[in-house]
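Engineer: I would like to see how this sequence folds:
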Amino acid sequence: MTEEQHLQTLSDIKRIMERSSRFLSLSGLSGVFAGASALAGAGTALVLFRAYYDRWEVRGHYDDADFSQLRLQLILLGFVVMFLAAAGGLYFTWRRAKKNNLPIYDATSRKVLINGMIPMAAGGAFIVGLMYNSMDVLVAPSCLIFYGMAVLNASKYTVSDTKYLGIAEIALGILNVFFLRRGLYFWAVGFGVMHIFYGIVMWWKYERNAVEE
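Structural biologist: Sure thing, here's the model as predicted:
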């Protein structure tokens, strides 16, 4: 066996071991799509906020029913954005897995889901508690922090670069705590801009060559 063949064998063994221990089908395009969905959602939320404050200005006083309506609209908008991001992520991940002849659901993908869902579920319950106690101003930073924890926790079983996104989301959420009235902008940066940047980097690093081939 030549040295080149020996190196190729080692490379094949390493690739097989990575596939058995890490979920490598996550697509950078999933991040781009999720980020675009988040930015669209943030833009829609901004329109809703402006319409709400315009009505307040015309009315001349705070109206509890109007605020409750805005709150409900924002909650529904959040669910729509999450659904779109999840659907897009699933589609692009499925497409990449199919192209590489890899299963989309196996032991490693289950580990990613479980390790990601635990912080997400805890964060969801925490955020519901905040809203129940009318502490809505803490919702945006809490979303960023718990989502970052979920990404960081799941990164052990997928592409290692994912942990940097998780760390960045946590840091941004903590920073948001010091600027509570700017939650929508932090939300847009964290879930929108950061996801798009991360997705482009991941696509360039792991998927570009496959497309060119």
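Engineer: from now on I want contacts and neighbour counts done on CA atoms only, so please keep to that.
Structural biologist: Noted.
Engineer: doesn't Leu102 fall inside a helix?
Structural biologist: No - applying DSSP: H, G, I helix; E, B strand; the rest coil, one finds Leu102 to be coil, outside a helix.
Engineer: residues contacting it?
Structural biologist: With contact set as C-alpha atoms under 8 Å, 6 or more residues apart in numbering, Leu102 has these partners: Ser25.
Engineer: flag every buried residue along stretch 201-213.
Structural biologist: Residues of stretch 201-213 classed as buried by neighbour count (16 or more other C-alpha atoms under 10 Å): 201-203, 207.
Engineer: just give me the neighbour total for Val189.
Structural biologist: Val189: 19 surrounding residues under other C-alpha atoms under 10 Å.
Engineer: same question for Met17.
Structural biologist: Look at Met17: counted by other C-alpha under 10 Å, it has 11 neighbours.
Engineer: cool, Ala65 as well?
Structural biologist: 9.
Engineer: which element follows the helix or strand hosting Ala40 toward the C-terminus?
Structural biologist: Taking DSSP states H and E as the definition, one finds Ala40 inside helix 28-59. Once the chain leaves helix 28-59, the next helix or strand it forms, by DSSP H and E, is helix 64-99.
Engineer: before we move on, back to that, using CSV, lay out the buried residues of stretch 201-213 together with secondary structure and distance to Asn100.
Structural biologist: CSV is the format used below for those (DSSP: H, G, I helix; E, B strand; the rest coil; distance: C-alpha to C-alpha, whole Å):
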residue, secondary structure, distance to Asn100
Val201, helix, 20
Met202, helix, 16
Trp203, helix, 15
Glu207, helix, 11
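Engineer: please generate a structure for the following sequence too, so the two can be compared:
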Amino acid sequence: MQKDYFKDISEIKDLMNKSSRFISLSGLSGILAGCYALIGAAIAYIYFLPKQFDYSSKSTLKLEYIILDLVLIATLSIVTAIILTIKKAKSNGEKIWDATTQRLLVNFLIPLVAGGIYILIQAYQQHYGMGASLMLIFYGLALINASKFTIGNVKYLGCAELILGLICAALPGFGLYFWALGFGVLHIVYGALMLREEKRQ
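Structural biologist: Okay, here's the model as predicted:
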């Protein structure tokens, strides 16, 4: 009797936890986002960046192309995540837009938007060298801040991105490599782990 009582309490706590967390994130969207990032990094490396990553010698035209490259990667990643997340939510009979989703987005966007504005200010002042590290740092902080509204190991991905950004800041001249590692490889690894958990369930 006592065991049943504790089992009921455990199930109630589990239901409450799931009801207050966003659980429809798709592992496949993480893998695809990582692939988009690696392709974008390769394009930037081949066509837009000067030799030896001499940021001070970049022309405004090349900077505009790099920004366009980043915008396209972000757009593809967001659209893919929305489509796959909606698909997963429908198959699981879950709501895609509710108070939990709103709280997740607010907590995710506050550090991300603040970081994006700061990076643009630095770029406008022709301070390009810290761009990659700042992207990783603010993205990591955004993931950590939003992790309390998700189920999964988003917090660990955020910590990894943050640490990678700090290492990138200490090693100037290798920004593109760290950017590709953080937004490309880490996303693919994390997405694959999520996909494996989804298949187990």
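Engineer: name the residues of the helix holding Ala40 of the first structure that are buried.
Structural biologist: Under the neighbour-count rule (16+ other C-alpha under 10 Å), helix 28-59 of the first structure has 28-39, 41-42, 45, 48-49 buried.
Engineer: what is that helix packed up against?
Structural biologist: In this structure, helix 28-59 of the first structure makes packing contacts with helix 64-99, helix 183-187, helix 194-202, judged by 3 or more C-alpha pairs under 8 Å, 6 or more residues apart in numbering; DSSP states H and E.
Engineer: contacts only, for Trp179 of the second structure.
Structural biologist: By C-alpha under 8 Å, 6+ apart, Trp179 of the second structure lies in contact with 41, 132-133, 136.
Engineer: thinking again about what came up before, closest to Leu130 of the first structure out of the helices and strands packed on helix 28-59 of the first structure?
Structural biologist: helix 64-99 (13.2 Å; C-alpha to C-alpha).
Engineer: could you find the counterpart of Thr150 of the second structure in the first structure?
Structural biologist: Matched by TM-score structural alignment, Thr150 of the second structure corresponds to Thr158 in the first structure.
Engineer: Met130 of the second structure - how many residues pack around it?
Structural biologist: Residues within reach of Met130 of the second structure, counting by other C-alpha under 10 Å, total 20.
Engineer: center of the second structure - which residue?
Structural biologist: Tyr139 (6.2 Å; C-alpha atoms, centre = their mean).
Engineer: my guess is that residue contacts Leu162, does it?
Structural biologist: Yes - between Tyr139 of the second structure and Leu162 there is a contact under C-alpha atoms under 8 Å: 7.5 Å.
Engineer: now render the contacts of Trp179 of the second structure as TSV, adding distance to Gly115 of the second structure.
Structural biologist: Formatted as TSV, the contacts of Trp179 of the second structure follow (distance: C-alpha to C-alpha, whole Å):
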residue	distance to Gly115 of the second structure
Ala41	20
Ala132	12
Ser133	11
Leu136	10
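Engineer: which SSE is Ile157 of the second structure in?
Structural biologist: Let me fix one detail, which is that residue 157 of the second structure is Leu and not Ile. Take DSSP H and E as the rule and Leu157 of the second structure turns out to sit in helix 154-170.
Engineer: could you say what helices and strands that helix packs with?
Structural biologist: helix 131-146, helix 175-179.
Engineer: of these, flag the one that's most buried.
Structural biologist: Neighbour counts (mean count of other C-alpha atoms under 10 Å) averaged over each of those peak at helix 131-146, with a mean of 24.
Engineer: what's the mean gap between that helix and the aligned bit of the first structure?
Structural biologist: Average distance, helix 131-146 of the second structure versus aligned residues of the first structure after superposition (mean C-alpha distance after the TM-score superposition for the first structure): 0.3 Å.
Engineer: about what we covered before: quick one, the helix holding Ala40 of the first structure and helix 194-202 angle?
Structural biologist: Counting by axes from the mean of the first three to the mean of the last three C-alpha atoms, to 10 degrees, helix 28-59 of the first structure lies at 160 degrees to helix 194-202.
Engineer: quick one: map Trp203 of the first structure onto the second structure.
Structural biologist: Under TM-score structural alignment, Trp203 of the first structure pairs with Leu195 in the second structure.
Engineer: hang on, its match packs against Leu28?
Structural biologist: Yes - using C-alpha under 8 Å, Leu195 of the second structure is in contact with Leu28, at 6.4 Å.
Engineer: make TSV from the helices and strands packed on helix 28-59 of the first structure and add distance to Ile174 of the first structure to it.
Structural biologist: Conversion of these to TSV gives the following (distance: least, C-alpha to C-alpha, whole Å):
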stretch	distance to Ile174 of the first structure
helix 64-99	21
helix 183-187	10
helix 194-202	15
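Engineer: give the contact list for Thr80 of the second structure.
Structural biologist: Shown in contact with Thr80 of the second structure (C-alpha under 8 Å, 6+ apart): 29, 32-33.
Engineer: what's the counterpart of it in the first structure?
Structural biologist: Mapped onto the first structure by TM-score structural alignment, Thr80 of the second structure lines up with Gly88.
Engineer: wait, isn't Leu166 of the second structure in contact with Met135?
Structural biologist: No - Leu166 of the second structure lies out of contact with Met135 (C-alpha under 8 Å); the separation is 10.6 Å.
Engineer: quick revisit: wait, which of the contacts of Trp179 of the second structure is closest to Gln125 of the second structure?
Structural biologist: Distance to Gln125 of the second structure, by C-alpha to C-alpha, is smallest for Ala132 among the contacts of Trp179 of the second structure, at 15.7 Å.
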